[in-house]
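Peer 1: the sequence isn't on hand, but the structure is:
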């Protein structure tokens, strides 16, 4: 174990009145279990979570009720047991003051814990199991930024780190949550550091704490003397100076390294975590307890019982204020309600909000204690803001660009390197709310960047659509040409087949005709002798018939001649004989005709 008093410094910084004694002298209290909690599904810094419960569902303490598969968001768990009575928009504790979707749960008064699946002891667990436990627990940075812890640790695990830094500086005036956490939970804090040492295997582990926390430092040294970390952890005691707890300023104080503009500590092989985050990590890994409560400082001269309270997430702020007590005398009446400290906090318009993971302090100052800012005056170019700026920026130039809506020029002046510590506004004699201008400019730039990204995405979608339509057109034309070519080939094939078929048919017909002719000729040749023989016999018959007819004609003519010389012959007999002669001649003519035809056929056959 080594405790080193740091002599390094950083540019700028201020020494506002600390006023930590108001809350640091009281013991840590546990706030009463709320009757109702309001758990927002968005932190204002990342995508909204997806609810896993519906109205009417009964839930137990620690049960997962909303999750996000990707992006910079952390799981959300029920902080009490009871019934979900609403999924509706409620105001979010955020500078924007916007309403966001929230889960409202009424308490059943039992605070029944949810039984999570058992994990092995962290000493025996694999790295993947440790990362899974951290992710499931819904941890975020409890120093005020609210960045998901699993995202930071996963990045460090994949990239590897050289130095692990534990931020116990708590430089913001009034806030003492980390101070009292160290005093009361030093061993649990060291156990959480040991888990990260096992997981990330850093070459060095440094803890930075301001010298205005002697009790916390003593508690750390006592716990460390009997802890396995005593040979690995080095405590750096920092001179009290705001904002020594800023991440980049703390790295510079402890290591002498400066994080370049536009870079993050991980680029230097450094990972920083707040002590509250480390304590919650230890509870998640060793006890299986997700993030359902946090230590909140309630302070200010208008508070009757200032101190630090363990508060369930989603607890109405008014409930916590009622428990701490508010002075209502004219000299002690609160003039405003500030979330966070006087430097980086923001004022709420009412107490109708609920405690979220990023709320580390409720400050109710009196008018005498923390006067309201005066009327904004023109900048006199005194340069005090530049001297106070720990990020070594030119606050007056950022102010002029931001006030005149020249946001891109402000970005060129490293606007996003501003940590919004408020040191510039604190020293400004013209009482210009510089940080508010910077926050507004950042929001506008982020909106412009988001719109530019959307425009570029829309352009890419438009171009992709046009390319797709053009490709579809080309594909259709190619298909049409292919169909036309196929049809042409088919038509040519059909024509060729038809021509072939016609040729084959013609050839077949010619062959058939030739065959028929040959057959006929053969038949004729076969039948010719028979025809000749038959015709010869017919000729004989016809000649005989002709001869008979000729004889009949001569007999009839001779009979008629005899009648003509016979005096007894009558005219009827003679007429009858003449008719017989005519018939005999007809028979003879027919016989002669048939004989002539037979003779002609005989000649043709031969």
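Peer 2: Nice, I can see it. In this text the structure is predicted, and so the values were computed from the model without any measurement. Residues are numbered from 1 along each chain as shown.
Peer 1: drop to CA atoms for contacts and neighbour counts, all remaining ones
Peer 2: Will do.
Peer 1: what are the ranges of the helices in the stretch 301-450 of the chain?
Peer 2: 317-324, 384-388, 395-403, 407-412, 423-427, 434-565 (DSSP state H, counting those that start in this stretch).
Peer 1: would JSON lines of these with distance to residue 19 and mean neighbour count be doable?
Peer 2: Output for these, formatted as JSON lines (distance: least, Cα to Cα, whole Å; neighbours: other Cα atoms under 10 Å):
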{"stretch": "helix 317-324", "distance to residue 19": "18", "mean neighbour count": "17"}
{"stretch": "helix 384-388", "distance to residue 19": "21", "mean neighbour count": "21"}
{"stretch": "helix 395-403", "distance to residue 19": "27", "mean neighbour count": "21"}
{"stretch": "helix 407-412", "distance to residue 19": "34", "mean neighbour count": "18"}
{"stretch": "helix 423-427", "distance to residue 19": "16", "mean neighbour count": "24"}
{"stretch": "helix 434-565", "distance to residue 19": "22", "mean neighbour count": "14"}
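Peer 1: here comes the other one, which I'd like you to weigh against the first:
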């Protein structure tokens, strides 16, 4: 029997329209807009100014705190300005604007396709290179990777879990990455194991990717301590806490960090980025992104530079369909609608989903019928109907007592609600308000 997590979950239509589409190297943009806040934590601090000349891989912003990450130029050319731009959230955010001239890379980057397996670096040296390369979690949360690889005092890693689930409908970037770069991923996993000083790693892959499971199992046979774990198809299995539960049958306590279970979780794309950073001296300035949708002429997987306008990638798939209702950054469950198609790609940009008018239209919300489907679907064991009502009434103190901060914003509740209530919207609102309350209390201390 295939493993899965123990509480809640749903099974949306998969719609993996771009599955098995080879990774296409996207054209370098004529102008790149590189956001300074591409990760959880403090935005990076720009160290370039108007007129500065940069190459591909040049550091253009340094980490601005413990939980932060460096930013590198994805293009070569001249800095036009440091200004603000509307990002995927719809708010103006600081960014570095670069006019592209040619495609000159930093000489320290190894651009060969040769596989480099051996690594004589110490764990501390590996983490130092990961930090310098600006690696963040590529599954969506964008947590600075070096922080995750350095557990707090009193915590100890026992194993590494690689998230190769890709449970979001439509998205196929991680699937195709495994099919084309399995060896590099295994080396990356080995590097993570060495960095956190463990001898066991598990790679969780949902059973709707049998070709990836077969290939990764074959390649892993040559690497000591790495096991492939086929998983039942169940959303949101890609959630960190759900994946730990599915793979090693341990639950993260409410309010605790995943390291409390002895596991350190990294996305499969992050493992590949770590391979490139440590073995090839290549910073994180490009990533694989899926562009898809039922009306898109050619759903595709691209290797695209950070800072590329979303519109450029949409054009490479045949342009914006006439029946477009929404452009979603990410997948349909956790992604958010973009205000326009000129939003620049960031490190966390896993997909661009173009929804047609019919898909994008929400049904009219009706009265709650007390069916408790949202409760059964919640993978965190919360009561979304109650949390939604509390948010609507502004009772954020009660929301905190009801553990709203445990919500992972997966949308399972809203997906399963027969009354079509905007449960996720209210939970996001309440979580943001409660989070602000908690931070305010901490500042006063």
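Peer 2: In hand now; what should we look at? Just so it is clear, the model here is predicted, and its values are computed rather than measured.
Peer 1: picking that back up, closest to residue 48 of structure 1 out of the helices of the stretch 301-450 of structure 1?
Peer 2: helix 434-565 (16.6 Å; Cα to Cα).
Peer 1: and the angle from the closest one to helix 395-403?
Peer 2: Between the axes of helix 434-565 of structure 1 and helix 395-403, defined by axes from the mean of the first three to the mean of the last three Cα atoms, to 10 degrees, the angle is 40 degrees.
Peer 1: against which helices or strands is helix 434-565 of structure 1 packed?
Peer 2: helix 395-403, helix 407-412, helix 423-427, helix 571-605 (3 or more Cα pairs under 8 Å, 6 or more residues apart in numbering; DSSP states H and E).
Peer 1: which stretch among those helices comes nearest residue 263 of structure 1?
Peer 2: Nearest of these (Cα to Cα): helix 407-412, 14.8 Å.
Peer 1: using a markdown table, lay out the helices and strands packed on helix 434-565 of structure 1 together with distance to residue 520 of structure 1.
Peer 2: Below are those laid out as a markdown table (distance: least, Cα to Cα, whole Å):
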| stretch | distance to residue 520 of structure 1 |
| --- | --- |
| helix 395-403 | 118 |
| helix 407-412 | 111 |
| helix 423-427 | 129 |
| helix 571-605 | 15 |
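Peer 1: to residue 201 of structure 1, which of those lies closest?
Peer 2: Short answer: helix 423-427, nearest of those by Cα to Cα, at 35.9 Å.
Peer 1: what range in structure 2 does the closest one sit on?
Peer 2: Taken onto structure 2 by TM-score structural alignment, helix 423-427 of structure 1 occupies residues 412-416 there.
Peer 1: do the same with stretch 312-319 of structure 1
Peer 2: Going by TM-score structural alignment, stretch 312-319 of structure 1 sits over residues 305-312 in structure 2.
Peer 1: over to stretch 170-182 of structure 1?
Peer 2: Under TM-score structural alignment, the match for stretch 170-182 of structure 1 is residues 166-178.
Peer 1: what's the spacing between the residue nearest the centre of structure 1 and residue 150 of structure 1?
Peer 2: Nearest to the mean C-alpha position of structure 1, counting by Cα atoms, centre = their mean, stands residue 70 at 9.1 Å. Using Cα to Cα, to the nearest Å, we find residue 70 of structure 1 at a distance of 11 Å from residue 150 of structure 1.
Peer 1: give me the neighbour count for whichever residue in structure 2 pairs up with residue 63 of structure 1.
Peer 2: Counting by TM-score structural alignment, residue 63 of structure 1 lines up with residue 58 in structure 2. By other Cα atoms under 10 Å, the residues close to residue 58 of structure 2 number 18.
Peer 1: cool, and residue 403 of structure 2?
Peer 2: Neighbours around residue 403 of structure 2, by other Cα under 10 Å: 18.
Peer 1: quick check: the aligned residue for it in structure 1?
Peer 2: By TM-score structural alignment, residue 403 of structure 2 lines up with residue 414.
Peer 1: so its match sits against residue 393, correct?
Peer 2: Yes: assessed by Cα atoms under 8 Å, residue 414 of structure 1 is found in contact with residue 393 at 7.3 Å.
Peer 1: and residue 183 of structure 1, how far is that from residue 213 of structure 1?
Peer 2: Distance from residue 183 of structure 1 to residue 213 of structure 1, by Cα to Cα: 9 Å.
Peer 1: what's around the aligned partner of residue 342 of structure 2 in structure 1, how many residues?
Peer 2: Alignment note (TM-score structural alignment): residue 342 of structure 2 maps to residue 352 of structure 1. Applying other Cα under 10 Å, we find 14 residues neighbouring residue 352 of structure 1.
Peer 1: didn't residue 352 of structure 1 look like it was pressed against residue 318?
Peer 2: Yes: Residue 352 of structure 1 is within contact range of residue 318, at 6.9 Å (criterion: Cα under 8 Å).
Peer 1: so which bits of stretch 21-33 of structure 1 are buried?
Peer 2: For stretch 21-33 of structure 1, a neighbour-count test (16 or more other Cα atoms under 10 Å) marks 22-24, 28, 31, 33 as buried.
Peer 1: in JSON lines: these, plus distance to residue 76 of structure 1 and secondary structure.
Peer 2: JSON lines is the format used below for the buried residues of stretch 21-33 of structure 1 (distance: Cα to Cα, whole Å; DSSP: H, G, I helix; E, B strand; the rest coil):
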{"residue": "22", "distance to residue 76 of structure 1": "32", "secondary structure": "helix"}
{"residue": "23", "distance to residue 76 of structure 1": "29", "secondary structure": "helix"}
{"residue": "24", "distance to residue 76 of structure 1": "30", "secondary structure": "helix"}
{"residue": "28", "distance to residue 76 of structure 1": "25", "secondary structure": "coil"}
{"residue": "31", "distance to residue 76 of structure 1": "20", "secondary structure": "coil"}
{"residue": "33", "distance to residue 76 of structure 1": "18", "secondary structure": "coil"}
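Peer 1: closest to residue 252 of structure 1 among the residues you listed?
Peer 2: residue 24 (27.7 Å).
Peer 1: excluding chain neighbours, what is closest to the closest one?
Peer 2: residue 176 (5.9 Å; Cα to Cα, 6 or more residues apart in numbering).
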